[in-house]
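# coords below, sequence missing:
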């Protein structure tokens, strides 16, 4: 049973905690071509909203856009030499979140530009078996996957107007439970599935798609690379059969765990009604903050089967409160 999903539903942003905005903001704007579109200072933290601004989205409020990256800075951590963040890929810190992904017109040229700008890489195009993807590292050690969308591709050239914040990857324990949640509770559509039985993992790509004729699990890679705000669920075989297995959700500090990844976020025109409808249709949802009941009003947070947080907001949240 699914709460009604209308054409206003989008995946709006992905939140990552950062140590120093004076380092992270210039990294994403100066090296990855994003634009700082909103800044919201609160008593103990500040939120920075970044986006690839286009002629189609530049007149929209930040919360009505797709492909937004939210960087959360807790005041004072930049002065703590011992402050560290969990990038989600370290076994000792607790794996969970994997990476964000940026798609570009010409991946080779873009990688070369990043190397010229002294960006560190986890994997270059020439490394490993997959020669069509790379992984850069941001100042806090988060992985940024690079893929090519080929939009108006020109030799030895790259144009930031073609860049997209394409997807956010999280690891999931049981894909059946996760797919059921994202599709039937939140209303996402399954764009495609990639199976790698030899390597013992599968990938599921989901997003909002409001085309009534869209056939789920049918999108090819070329079309998918041109989109924004996809969520990639990674399933490593066998985790679903281990009762003690658990991924780190990015927010837990249990047993000294480090935080890092914060959440993804969906936005729609009437989130209050949507949350009410979910509550009426399901009696076992894991709300961390019910609609309008937290310290910050007009938002809600729901957890998926692995404990990852999904924020629910409106298209006009903080519309007149940006400090930029």
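Done, it's in. Just so it is clear, the model here is predicted, and its values are computed rather than measured.

# from here on, just use CA atoms for contacts and neighbour counts.
Will do.

# what lies in contact with stretch 133-148?
Residues from elsewhere that reach stretch 133-148 (CA atoms under 8 Å, 6 or more residues apart in numbering): 18-19, 23-24, 27, 85, 87-88, 98-107, 111, 119-125, 132, 225.

# what do you get if the cut-off is 7 Å, keeping everything else the same?
For stretch 133-148, the external contacting residues (CA atoms under 7 Å, 6 or more residues apart in numbering) are 18-19, 24, 85, 87, 99-107, 120-125, 132, 225.

# what of stretch 64-78?
With CA under 7 Å, 6+ apart as the test, stretch 64-78 has contacts from 10-21, 44-51, 57, 83, 164-165, 228-229, 267, 315-316.

# what comes up buried for that stretch?
64-75, 78 (16 or more other CA atoms under 10 Å).

# looking at the residues you listed, which are in helices?
Using DSSP state H, no member of these falls in helices.

# now for those residues, which pair is the farthest apart?
Farthest-apart pair in the buried residues of stretch 64-78 is 64 and 78; separation 30.5 Å (CA to CA).

# could I get the full set of strands for the stretch 51-200 of the chain?
Using DSSP state E, counting those that start in this stretch, the strands assigned to the stretch 51-200 of the chain run over residues 68-74, 97-104, 121-123, 134-137, 143-148, 164-171, 189-196.

# and here's the other structure:
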């Protein structure tokens, strides 16, 4: 059945991470990477606050746009009181138990200069810069222990300009690549942009984005893009019936969801209904009638919202 929605207009709008202390986390992304809080929403009754951060300099891809009309926004969710709770701890998705979410990637003009600056600021790194020609990468921790990958073409020069940085993608581990590839292409309408096969590591990487090519793009082009999601498949997990990744929303919590903003929220949800997706929350469920959540094959949550730059609905 045809619906008045066009997946080519969809955007991979944001990645949500829970944080313990928003003052510390917001400062980390602002001072180290040059991100900016472009929207803040308080929910007094439910006692939580959402901080939406993005690259917003004149050199940024989505400079000046409404937060729903962008790609690669970082949503930090703060449940009130966690900052003063000594027992509260985030699950970063990378421990021996409760694996699932992997990391977010920020592409930079110079990995060498960016890492030098971050180390000067006291940021903790996992090892040194690693060469993956044509890329160089390094991985650091944010204040809650989430992994942030710094990636650039070669090591780069001795200076760095945060105004050129991009929130490149979010990486998730998946159990069965056939099911996940089908979901992200056919249900969400994303394009498979690039595949990296690593038989020596017994793993493959799949990189998706909207407004892609009919053929895979060169890996260097991925650095210039925003709004990507990368899927990590470790060989053999699909054969283990008992194997399951942690979706970040069961206890212990951490990563919350990916979010897709769409051209027409009602029509998009009708399309998802026809595709017989697994719902976490339909538009008609609960008190919030402006968001829906569907589940991918690993039960990661995908939030669906209206792109307010294309059609007004909530006035966000």
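Perfect, I can see it now. From a predicted model like this one, the values you see are computed outputs, not experimental measurements.

# care to give me the TM-score?
Put the two chains on top of each other and the TM-score (TM-score structural alignment, normalised by the length of structure 2) is 0.92; 308 aligned residues with a CA RMSD of 2.3 Å.

# returning to that earlier point: quick check: ChimeraX command selecting the buried ones in the contacts of stretch 64-78 of structure 1.
Of the contacts of stretch 64-78 of structure 1, the buried ones go into a single ChimeraX selection, burial set by 16+ other CA under 10 Å:
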select :10,11,12,13,14,15,16,17,18,19,20,21,46,47,48,49,50,51,164,165,228,229,267,315
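
# okay, residue 200 of structure 1 and residue 235 of structure 1: tell me how far apart.
9 Å (CA to CA, to the nearest Å).

# who has more neighbours out of these two?
residue 235 (21 against 11; other CA atoms under 10 Å).

# in PyMOL, how would I select the buried members of the contacts of stretch 133-148 of structure 1?
This is the PyMOL syntax for the buried subset of these, where burial follows 16+ other CA under 10 Å:
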select buried, resi 18+19+24+85+87+99+100+101+102+103+104+105+106+107+121+123+124+125+225
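
# need the distance between the two termini of stretch 88-102 of structure 1.
End-to-end distance for stretch 88-102 of structure 1: 18 Å, by CA to CA.

# can you give me how far that stretch is from the chain middle?
Stretch 88-102 of structure 1 has its C-alpha centroid displaced from the chain centroid by 12 Å (CA atoms, centre = their mean, to the nearest Å).

# contacts for it?
If you take CA under 7 Å, 6+ apart as the criterion, stretch 88-102 of structure 1 is touched by 86, 142-147, 163-171, 247-250, 257-258, 261.

# one more pass at 8 Å, please.
86-87, 142-147, 163-172, 247-250, 257-258, 260-261.

# please apply the same query to stretch 31-38 of structure 2.
Outside of stretch 31-38 of structure 2, the residues within contact range by CA under 8 Å, 6+ apart are 26, 29-30, 51-56, 67, 117-118, 121, 162-163, 165.

# filter these down to just the buried residues.
Neighbour-count burial (16+ other CA under 10 Å) is assigned, among the contacts of stretch 31-38 of structure 2, to 26, 29, 51-56, 67, 117-118, 162-163, 165.

# of the residues you listed, just say which sits nearest to residue 193 of structure 2.
Looking across these and measuring by CA to CA, the closest to residue 193 of structure 2 is residue 165, at 20.1 Å.

# counterpart of the closest one in structure 1?
Aligned counterpart of residue 165 of structure 2 in structure 1: residue 163 (TM-score structural alignment).

# so who does the nearest residue in space to that match that is not next to it in sequence touch?
Of all residues not flanking residue 163 of structure 1 in the chain, residue 104 sits nearest, at 4.6 Å (CA to CA, 6 or more residues apart in numbering). By CA under 8 Å, 6+ apart, the contact set of residue 104 of structure 1 is 110, 146-151, 158-160, 162-164.

# if you set the cut-off to 6 Å instead, what comes out?
Residue 104 of structure 1 makes contacts with 148-149, 162-163, as judged by CA atoms under 6 Å, 6 or more residues apart in numbering.

# across to structure 2, which of those hold up?
Among these, the ones still in contact in structure 2 (both residues aligned by TM-score structural alignment, their matches' CA atoms under 6 Å) are 148, 163.

# neighbour-wise, which of the contacts of residue 104 of structure 1 leads?
Ranking the contacts of residue 104 of structure 1 using other CA under 10 Å puts residue 163 first, with 27 neighbours.

# having no further points to raise, I will conclude here.
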